[in-house]
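Participant: I'll drop the sequence and a predicted model, then ask my questions.
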Amino acid sequence: MPLSAGTKQRLTPYVNFDRASWGALRLATPLPLTEQELDELRGLNVEISLEEVKVIYLPLSRLLNLYVGATQNLYRATNLFLGKQSEKVPYIIGIAGSVAVGKSTTARLVRALLARWPNHPKVDLVTTDGFLYPNAVLEERGLLSRKGFPESYDVRRLLQFLAAVKSGVDKVEAPVYSHLAYDILSDEVQVINQPDILIVEGLNVLQTYSGERRAQLFVSDFFDFSIYVDAPEHHIRQWYVDRFEALRQTAFQSPTSYFHRYANLTPPEANEVALRIWNSINAVNLIKNIAPTKYRADLILDKGANHAVQQVRLRKL
C-alpha cells in the first residue's frame, strides 16, 4: 500500500529538537567554562555566548559522554571475552561543514567540554587542513584555486593516519597547516598519542566520492560519531565576508601572510574581493561537495543568524 503524503513527510531518520527541548536534555550537567575560557575558544567573528553553550553544547557533551561511556564498556566486555588487554582505541568524532560556518569553534568547544568529563579526560583535535597537498603539489596539478575541494587533499595519508589511530598505535604524526603561510609546515607535526577521544574537523570528512572514482574506504568509516554544522547559504556567505574584513585588519597586515596583498584594500574593495572568492570557490565547493554530505551525519546543528543554533537533529538508532 503506498504511503500517504502526510506519512512521507513524517518519515525521517532524525529526531528534531528546537532550542528549548534540546536544552532541557542538559539536565544537571554543570557549565565548566568561564567567559574568558569561552573567549579563547571562539573563532574570528563567531558569536557564541555562555547561554548558547548551556542550551546547545552542554546537552551535546552529555550525549557524547554517554556514547563514549557505552563504547568504553563494550571495550571492557571485549577484553573480558578475549581474556586479554588489547590496545586502547580512541573514540573518534568527525565534524564537517562549510568554510566560515563555525565548525572549528564547534570542534574546539566540544573538545573543551568533553575533556571536563572524568571518564575521558584526554581529548585531541586534528583538522584535515594538515592533509591538504602542499601548495607546490597543488600548483603542479593546477589545483591551487581549488584548495578545499576533495581532490586537493592527500586522502590516502589521512586514511593511513586514522587507521593507525584507530588501531591503537601510539605517537601517530599528523601534518600541520599554517593559515598565515597558506601552506603545510614541512618542519612541524602534531603528535597524537592514544587519546580517549579524537575529534577530526574538516570540510569534506563525510565525503564518499572523490570526483574520479568511488573508493572502498572512507574517512568517515573511522568515525564513531559525526556532526554537521549547517546554516542557510546567505548567512554563511555574510560570515565569510565579515571574517575576510576582520582578517584584512589583522592577520593580512603581516608581511609574512600569504594574503598580505589584501591588507590595504578599502572596506568596499575587501567586500567585493571576498564575495568574488566566495561565489567562485567556496559556494561551489559547498553546493557541490560539502552540503550533499549533511545527511550522513549522526547529528546536525542548524544555525540561524549570529551563529545561534535553532534546531538540532539527532539520527535515530
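Facilitator: Received, thanks. Numbers count the residues shown, from 1 in each chain.

Participant: hey, let's count contacts and neighbours off CA atoms from now on
Facilitator: Noted.

Participant: Would you confirm that Pro32 contacts Arg116?
Facilitator: Yes. Counting by C-alpha atoms under 8 Å, Pro32 touches Arg116, with 7.2 Å between them.

Participant: Got another one to weigh against that:
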Amino acid sequence: MMDQLAPSRFSPYRIFPAAEWAKFRADAPLTLTADEVRRLRSIGDPVDLDEVARIYLAVSRLLYAHVEASQLLFGQRQSFLAEDSGQKTPFIIGIAGSVAVGKSTTARVLKELLARWPSSPKVDLITTDGFLYPNAVLQAEGLMQRKGFPESYDIGAILRFLSEIKAGVPRVEAPVYSHFYYDVVPGQKVTIDRPDILIFEGLNVLQVRDMPADGTAVPFVSDFFDHSIYIDADEADIKRWYIERFMRLRETAFRETGSFFHRYSQISPEEALTIAQGLWSNINEINLHANILPTRPRADLILRKGPDHLIEQVALRKL
C-alpha cells in the first residue's frame, strides 16, 4: 500500500519541511504576544512565539484564503439561484488527532490568529468533549472504558449542532464539558451566534462509517467541514507526551479535592506511572489505531510533530 505522506508524484499531498513552510507566512503580521501564546498552550506543549511565526501564521493565511474563496463561491451560487437571503454561511474547520498530541493548543492559537485578520472575523471554538454522553449514561451502557471512542459521543447532537451552525441559525447551544469533573456539566451550555468561522476540535471528527446498501443518505460530522486539519506525530512520542502530562497533572490539577482524578495524587509516583501506562495501552492506544489514525488521509492539512512537540513537516492536500 502506498504511503500517502511519502513524497511522491502519486501522493495527494504536497509535503513541506517546516523551514520551507515558514516562507508561506509572506507578510502576515505576528499579532500574538509571547504571554498570549503561553496562556493558549496546553500543559506540556512547548509552542512559543517562534513556532507561531514558523508554522501557524502560514496556516492562518492559508485558511483565510479558503474562507474568502468560500464566501465568494457562496455569493456566486446565490446569484446563480437568483436568491438574496443576505445570510452568510459559516466556514467550519475541523481539527482531529490523538489525545495529548496538541489539538487544543492548535485550535486556540488558530482561533486567535484568524480573529485578528484585518476584516476582524467572528471566530468561535467548540470541542467535541461536551457532546460525550454523561458519565451516568456511559456507566449504564458499560462504556466508561471506551470514553473518547465514537460510540461514547451523542453523534445525533453533534450533527444537529453543526447543521444549525451551517444554516446560519442564531444562538445555537452546545453542551459544556469539565475536565476537572471528567463529565458533562448538567444544564450548562455555551451559545454560538452566527460566527464567520467555527473551529470544531475532537478526536474522531474525521471519522466515517459504513454506508447503507440502499443508498440512504448518512451524514458524517466532516460533511459540514470546509477545511480539516490532522495533528500527527509518531506513536511513541504521543504515548510519552500522554504519560508526562498525566504525571504533571498529578502534581497540579489532580491535587484539588473535587477533581475526578484526585485519587491519583494520593498514590506513589511508581503506582501513578503504572496507571498512566495502562490507560494508554488499554484505552488511548486502541482508540488511536481503530478510530483516529485511519482518518488521517481524509484531512486537507496534516501537521506532523517531531519528538520535541514542534511541527517538523506539513502536508497540504493538492487541489
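Facilitator: Yes, it's here. None of the values given here were measured: they were computed from a predicted structure.

Participant: TM value for the aligned chains?
Facilitator: For this chain pair, the superposition-based TM-score is 0.94 by TM-score structural alignment, normalised by the length of structure 1; 311 aligned residues with a C-alpha RMSD of 2.0 Å.

Participant: returning to that earlier point: neighbour count winner among Pro32 and Arg116 of structure 1?
Facilitator: Remark: of Pro32 of structure 1 and Arg116, Arg116 carries more neighbours, 16 against 13, as counted by other C-alpha atoms under 10 Å.

Participant: any idea how far His66 of structure 2 is from the corresponding residue of structure 2 for the more buried one?
Facilitator: Superposed on structure 2 with TM-score structural alignment, Arg116 of structure 1 falls opposite Arg116. Separation of Arg116 of structure 2 from His66 of structure 2 (C-alpha to C-alpha, to the nearest Å) stands at 16 Å.

Participant: just Tyr181 of structure 2 next, same as before
Facilitator: To His66 of structure 2, Tyr181 of structure 2 is 38 Å away according to C-alpha to C-alpha.

Participant: Tyr242 of structure 2 now?
Facilitator: Tyr242 of structure 2 is 33 Å from His66 of structure 2, by C-alpha to C-alpha.

Participant: So if I had to pick from these two, which one is more boxed in?
Facilitator: Neighbour count, other C-alpha under 10 Å: between Tyr242 of structure 2 and His66, Tyr242 has more, with 22 against 15.

Participant: Tell me who's in contact with Phe149 of structure 1.
Facilitator: Residues near Phe149 of structure 1 by C-alpha atoms under 8 Å, 6 or more residues apart in numbering: Asn204, Asn285, Asn289.

Participant: Put together a markdown table for the residues you listed, with distance to Ala246 of structure 1, secondary structure and neighbour count on each row.
Facilitator: Below are the contacts of Phe149 of structure 1 laid out as a markdown table (distance: C-alpha to C-alpha, whole Å; DSSP: H, G, I helix; E, B strand; the rest coil; neighbours: other C-alpha atoms under 10 Å):
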| residue | distance to Ala246 of structure 1 | secondary structure | neighbour count |
| --- | --- | --- | --- |
| Asn204 | 25 | coil | 26 |
| Asn285 | 23 | helix | 22 |
| Asn289 | 27 | helix | 23 |
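
Participant: in the stretch 151-300 of structure 2, which spans are helices?
Facilitator: 155-166, 235-250, 269-279, 285-287 (DSSP state H, counting those that start in this stretch).

Participant: helices or strands next to the first one in the packing?
Facilitator: When contacts are defined as 3 or more C-alpha pairs under 8 Å, 6 or more residues apart in numbering; DSSP states H and E, helix 155-166 of structure 2 packs onto strand 172-178.

Participant: how about 10 Å then?
Facilitator: strand 91-97, strand 172-178, strand 197-201 (3 or more C-alpha pairs under 10 Å, 6 or more residues apart in numbering; DSSP states H and E).

Participant: Mean deviation, the second one versus structure 1?
Facilitator: Per the superposition on structure 1, strand 172-178 of structure 2 and its aligned residues are separated by 0.4 Å on average (mean C-alpha distance after the TM-score superposition for structure 1).

Participant: and that strand, which residues are buried?
Facilitator: Buried residues in strand 172-178 of structure 2, counting neighbours by 16 or more other C-alpha atoms under 10 Å, are found at Val172, Ala174, Pro175, Val176, Tyr177.

Participant: Among these, pick out the one closest to Asp196 of structure 2, please.
Facilitator: Using C-alpha to C-alpha, Val172 comes nearest to Asp196 of structure 2 of the buried residues of strand 172-178 of structure 2, at 13.9 Å.

Participant: Quick check: the closest one vs Gly202 of structure 2, distance?
Facilitator: Counting by C-alpha to C-alpha, the gap from Val172 of structure 2 to Gly202 of structure 2 is 19 Å.

Participant: repeat for Tyr64 of structure 2
Facilitator: As judged by C-alpha to C-alpha, Tyr64 of structure 2 and Gly202 of structure 2 stand 21 Å apart.

Participant: Have a look at the two and say which one is more surrounded.
Facilitator: Applying other C-alpha under 10 Å to Tyr64 of structure 2 and Gly202 shows that Gly202 carries more neighbours, namely 21 against 18.

Participant: who touches that one in this structure?
Facilitator: 94-99, 103-104, 107, 126-129, 148, 292 (C-alpha atoms under 10 Å, 6 or more residues apart in numbering).

Participant: can you rerun that using 8 Å?
Facilitator: Neighbours of Gly202 of structure 2 in contact, by C-alpha under 8 Å, 6+ apart: Gly94, Ile95, Ala96, Gly97, Lys103, Thr127, Thr128, Asp129.

Participant: try Pro307 of structure 2
Facilitator: Pro307 of structure 2 sits next to Ala233, Asp234, Asp237 when contact means C-alpha under 8 Å, 6+ apart.

Participant: Buried only: go through those residues for me.
Facilitator: Among those, the ones that count as buried (16+ other C-alpha under 10 Å) are Ala233, Asp237.
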